[in-house]
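Chemist: Next comes the sequence, and after it the predicted model I'd like to discuss.
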Amino acid sequence: MTTDSRGVAIRPALASDEEAIWAILQPVYRAGETYCIPQDITREEALADWFAAPFTAFVAEVDGQVLGISHVGRNRPGPAAHVANASFATAPAARGRGVARALVDHAKDWARQQGFRAMQFNFVVSTNQDAVHLWQKAGFEIVGRLPAAFDHPIHGYVDALVMFQDLTRGEQE
């Protein structure tokens, strides 16, 4: 377990965390505004996806309460296996408390420790401005734009962004 200066503790997720993880995922998935997941996905399907290989799931706790989740792992196999991918979600009570930033920092550190050389977010919905801003503050660059790739339930077809960070850069500077 790692704890940052804001008091956010991040540890590997356990089967006993499934209810807390679902409580965070369910409203995000039902809203259909940020993930390429069917809005009617079942609890069992969502948890199976969140814990599926090649990803490792984590929870972020503040004062023992799970307020955020992530899963981090290989983006693609074979010659691209050195590039990690990650997904994040936070509880509404976590907004503005540094939980999402702690999760992305942890994901990058964990990926480096596992030997990954870069991290890529394949499909960041452009209207998710809070996430785009946070990922940019964390060092990710927008390296691609997929026009009208996401059918947003409110805004219609919106762009998706590909965001990337070279995880070896900080080691060389």
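Modeler: Perfect, thanks for sending it.

Chemist: going forward, measure contacts between C-alpha atoms and count neighbours the same way
Modeler: OK.

Chemist: Endpoint to endpoint, stretch 51-64 covers what distance?
Modeler: 21 Å (CA to CA, to the nearest Å).

Chemist: what comes into contact with that stretch?
Modeler: 7-13, 21, 50, 66-74, 99, 103 (CA atoms under 8 Å, 6 or more residues apart in numbering).

Chemist: Next up, a structure to set beside the first:
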Amino acid sequence: MTAITIRAAADADWPAILAIVKPVLAAGETYAIDRDLDDEGVRAYWLMPAHEVFVAELDGRVIGTYYLMPNQRGGGVHVANCGYMTAPEARGKGVARAMGLHSLQRARDRGFRAMQFNHVVSSNAGAVALWKKLGFEIVGTLPHAFNHPVHGYVDAYVMFREL
């Protein structure tokens, strides 16, 4: 298998990013955001000015995307936050892991001292397991904080690691 490459997103990547992000948001299983966003709403969310956006490629095809941003402003600006999505056909092939590792290094390079995920849906077992493997700890549980379209109200985790 060819190596996964990760690079800064370019304007020409938008159709591929949209094809990944829009169905994930519409499914409503992992992100606490409106499920009925149109293309412009998805663009405004994923490409907001605070987000530094990257794409993961395999054989020249975009198979994943993530953003990196400060988790808070002011006194919390030294903690990074990210969001990740992988194309359905690329799941289970190490794409999320590659993006996770890339994001940790990029956050270090930007001077962040830690990374925090504010709302990891507990039923997203693959993500929870991956973040634990990459050194994140569950530092808080938000009881029934996410209304999952299949499982109903499930917990969400706050996950954190120092860089």
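Modeler: Cool, got the structure. For clarity, every value in this text was computed on a predicted model and none was experimentally measured.

Chemist: what's the TM-score here?
Modeler: Aligned and superposed, the two chains score 0.97 in TM-score terms (TM-score structural alignment, normalised by the length of structure 2); 163 aligned residues with a CA RMSD of 1.1 Å.

Chemist: circling back: keep only those of the contacts of stretch 51-64 of structure 1 that are in helices.
Modeler: The helices, defined by DSSP state H, take in 21, 50, 99, 103 from the contacts of stretch 51-64 of structure 1.

Chemist: ok, now which ones touch the last one?
Modeler: Leu103 of structure 1 makes contact with 10, 60, 68-70, 88, according to CA under 8 Å, 6+ apart.

Chemist: Mark which of those are part of strands, please.
Modeler: 10, 60, 68-70, 88 (DSSP state E).

Chemist: Can you add distance to Gln136 of structure 1 and give those residues back as JSON lines?
Modeler: As requested, those are exported to JSON lines (distance: CA to CA, whole Å):
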{"residue": "Ile10", "distance to Gln136 of structure 1": "21"}
{"residue": "Ala60", "distance to Gln136 of structure 1": "21"}
{"residue": "Gly68", "distance to Gln136 of structure 1": "19"}
{"residue": "Ile69", "distance to Gln136 of structure 1": "19"}
{"residue": "Ser70", "distance to Gln136 of structure 1": "18"}
{"residue": "Phe88", "distance to Gln136 of structure 1": "15"}
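
Chemist: Narrow these to just the buried residues.
Modeler: Applying 16 or more other CA atoms under 10 Å to these, the neighbour count classes 10, 60, 68-70, 88 as buried.

Chemist: Identify, from the residues you listed, the entry nearest to Phe123 of structure 1.
Modeler: Phe88 (12.4 Å; CA to CA).
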